[in-house]
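Undergrad: Let's see this in three dimensions:
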Amino acid sequence: MPTGKVRFYDADKGFGFIAEDEGGDVFLHASALPEGVTTLKKGARVEFGIVEGRRGAQALSVRLLEPAPSVAAGRRERDRKPAEEMVVIIEDLMQLLDGVSTGLRKGHYPERKVGAKVAQVLRRVADDLEG
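TA: Purely as a prediction, here's the structure:
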């Protein structure tokens, strides 16, 4: 069976393309995904059958060989911030969240800009903690 990497996949539209290891692209429809799988990440390695459709090669019976490599997984222990530095960041984050919490208790969500900034900070701290 041919193998390749997912070039792109749009779960909302229900299709994407696989870049074959041998060269060329193969159309991928949602109906070819394994049972229980609703989306594929770009770069995921897959094995698949091919049928010639009206518009060219189309993948059948896709099987996930290995998920796409995670950017976060590539980080090394030496890339992490020192624990002493993280303490200060976490304490500042707690103060930030306390302010948001106070507003929520009063029935008010933060302004969109503020909410987006808090979410961005949370994601970054989570990435630093995950290392």
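
Undergrad: alpha carbons only for contacts and neighbour counts from here, please
TA: OK.

Undergrad: show me where the chain has helices.
TA: Using DSSP state H, the helices of the chain run over 83-105, 112-130.

Undergrad: Another for comparison:
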Amino acid sequence: MPSGRVRWFDANKGYGFIINDEGKDVFLPAVALPAGVTTLRKNAKVEYSVVDGRRGPQAMGVTLVESAPSLVKATRPKPDDMAAIVEDLIKLLDAAGNDLRRHHYPSAADSRKLATLMRAVADNFDVQD
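TA: Okay, here's the model as predicted:
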């Protein structure tokens, strides 16, 4: 059974497209959705059957595939803890900004620490669903 990801789906129009594993578009009519499902999120993983439609391949008998839980999402800090980390990062960035206003870059050690901290914070915000 072919699989792919939803490229886009518009419930008002009643259709959308799937990108199959080979990178080709497959037409997705609303009638192909599972019973009780009226819309699909972008990038949702699906399996489907293919029939030849008037304008090319068309998906039928679509089933949603449960994705594995995100390890990053499961291990990221709690929102209250992240708020404290972000506030501390703002203080460090403010201090670095003050140094730059005085025409001085932070020391190499401080710059490395700041860059490492910013990357870590960014990684906690950059979670793919």
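
Undergrad: nearest to residue 58 of structure 1, of the helices of structure 1?
TA: Among those, the nearest to residue 58 of structure 1 by CA to CA is helix 112-130 (37.5 Å).

Undergrad: Am I right that residue 44 of structure 2 is in contact with residue 5?
TA: Yes - here residue 44 of structure 2 reaches residue 5: they are 5.4 Å apart, a contact under CA atoms under 8 Å.

Undergrad: who has more neighbours, the two?
TA: Under the criterion of other CA atoms under 10 Å, the comparison of residue 44 of structure 2 against residue 5 puts residue 5 first, with 21 against 17.

Undergrad: so what's the more buried one up against?
TA: 18-20, 42-46 (CA atoms under 8 Å, 6 or more residues apart in numbering).

Undergrad: With residue 21 of structure 1 instead?
TA: Residue 21 of structure 1 touches 2-5, counting by CA under 8 Å, 6+ apart.

Undergrad: Residue 54 of structure 1: which of the residues you listed is nearest?
TA: For the contacts of residue 21 of structure 1, the nearest to residue 54 of structure 1 is residue 2 (20.0 Å; CA to CA).
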